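Undergrad: Take this sequence and fold it.
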Amino acid sequence: MNRSALSNRSRLDRAGIALSGLCAIHCLASIVVVSALGLGGQWLLAPEIHRWGLALACVIAGVAIGWGALRHRRRTPFVVAMTGLTFMGGALAAPHGIEEAVLTIIGVALVSLGHILNLRHSH
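TA: All right, here's what the predicted structure looks like:
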């Protein structure tokens, strides 16, 4: 694989890690702000944010980790990330609150770990 393609995949993996972190912060901040202050529920808890976030995570993980799996022929990053995306999808079916946040945080942690493993295997 040429340097340019490896660099692009690395950027996608790093974007996936950043997106996972932002998602976790969003979940925790939403619970704290809405519960403690009663503010922002209509924006912070909007289902569209979660649907778009999951769609973006699926695209980034699918491209970066799928590309990496084809390159380094290791299934672990792919399996870990897809398990995380499954948790994130399950969170969409949960009612807003602690259950949804726990499922989402587990999911984004696994997706992030998949991206980290993918980066490690690419070197």
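Undergrad: only C-alpha atoms for contact and neighbour calcs from this point on.
TA: Noted.
Undergrad: What residues of the lengthiest helix in the chain count as buried?
TA: Counting residues, the longest helix found in the chain (DSSP state H) is helix 3-32. For helix 3-32, the neighbour count (16 or more other CA atoms under 10 Å) marks 6, 9-10, 12-17, 19-21, 23-24, 26-27, 30-31 as buried.
Undergrad: Tell me how many other residues surround Ile105.
TA: By other CA atoms under 10 Å, 24 other residues sit near Ile105.
Undergrad: which one is it nearest to, not counting chain neighbours?
TA: Of all residues beyond its chain neighbours, the one nearest Ile105 is Ala24 (5.5 Å), with distances taken as CA to CA, 6 or more residues apart in numbering.
Undergrad: Can you tell me how far that neighbour is from Gly68?
TA: As for Ala24, its distance to Gly68 is 24 Å (criterion: CA to CA, to the nearest Å).
Undergrad: Could you also give me the structure for this second sequence? I'd like to compare it with the first:
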Amino acid sequence: MNRPNDISAVAAEPPVRGLDALAMLLSGLCLIHCLALPLLVAALPLAASSLVADERFHQWLLLGAVPTSVIALGWGWRRHRDGVVAWLGVIGLILMVFAAFGIQTGLIDADGERVLTVIGAVMLAVAHLRNYQLRHHGHDHSQPHAPH
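TA: Coordinates of the predicted model:
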């Protein structure tokens, strides 16, 4: 039987338990795409014309990665107020978005896109990992502290 405090704690938990994992997966796909694509294109010329070789592939991945990351990291921030998670997440997302759109606008070249995406994806993955650890190990700063 649950005590009232247990019920209120469960009710206060947002329904985003798997979002950190999903966001890490999407960031990982960006990372794999950047690192493996040159090898794939060299090995299989047909891959050069596929959707995966298209620069817009990152933009499509961002359609899932940005909202997922914002929701998961936002709920995490609400609970633990960890500045490292916030800054890593924000900077990682900015780098990934800039890389995805910067190449099409001519602000960066393919090498710049690859470097920025890798750095951004790693930063974002670290932010989600830390966010997950803090949310699931009792670092809840959203509740008032009981006097000692």
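Undergrad: what's the TM-score for these two chains?
TA: TM-score of the superposed chains, computed with TM-score structural alignment, normalised by the length of structure 1, equals 0.85; 123 aligned residues with a CA RMSD of 2.1 Å.
Undergrad: where do the helices sit along structure 1?
TA: If DSSP H is used as the criterion, the helices of structure 1 fall at 3-32, 41-44, 47-72, 76-93, 98-121.
Undergrad: Which neighbouring elements make contact with the fourth one?
TA: The criterion is 3 or more CA pairs under 8 Å, 6 or more residues apart in numbering; DSSP states H and E, and the helices and strands that helix 76-93 of structure 1 contacts are helix 47-72, helix 98-121.
Undergrad: Comparing the ones you listed, which comes out most buried?
TA: Mean neighbour counts were taken over these using mean count of other CA atoms under 10 Å, and the top value, a mean of 22, falls to helix 98-121.
Undergrad: which outside residues touch that one?
TA: For helix 98-121 of structure 1, the external contacting residues (CA atoms under 8 Å, 6 or more residues apart in numbering) are 10, 13-14, 16-17, 20-21, 23-24, 27-28, 31, 61, 64-65, 68-69, 72, 74, 76-88, 90-92, 94.
Undergrad: Measure how far stretch 65-82 of structure 2 is from the centre of its chain, please.
TA: The offset between the C-alpha centroid of stretch 65-82 of structure 2 and the centroid of the whole chain comes to 10 Å, using CA atoms, centre = their mean, to the nearest Å.
Undergrad: corresponding residues in structure 1 for that stretch?
TA: Residues 57-74 of structure 1 are where stretch 65-82 of structure 2 aligns, taking TM-score structural alignment as the criterion.
Undergrad: Count the neighbours of the counterpart of Leu46 of structure 2 in structure 1 for me.
TA: Residue pairing (TM-score structural alignment): Leu46 of structure 2 is matched to Leu39 of structure 1. Leu39 of structure 1 has 13 neighbours, counted by other CA under 10 Å.
Undergrad: how deep is the closest residue to Leu39 of structure 1 other than its chain neighbours tucked in, by neighbour count?
TA: The shortest distance from Leu39 of structure 1 to any residue other than its chain neighbours is 6.2 Å, reached at Val33 (CA to CA, 6+ apart). Per other CA under 10 Å, the neighbour tally for Val33 of structure 1 reads 14.
Undergrad: In this structure Val33 of structure 1 contacts Gly40, no?
TA: Yes: using CA atoms under 8 Å as the test, Val33 of structure 1 is close enough to Gly40 to be in contact (7.4 Å).
Undergrad: doesn't Ser30 make contact with the match of Leu46 of structure 2?
TA: No: applying CA under 8 Å as the test, Leu39 of structure 1 and Ser30 come out as separate, 9.2 Å apart.
Undergrad: and Val16 of structure 2, how far is that from Cys30 of structure 2?
TA: The spacing between Val16 of structure 2 and Cys30 of structure 2, counted by CA to CA, is 22 Å.
Undergrad: what does Gly89 of structure 1 align to in structure 2?
TA: Using TM-score structural alignment to pair residues, one finds that Gly89 of structure 1 aligns to Val97 in structure 2.
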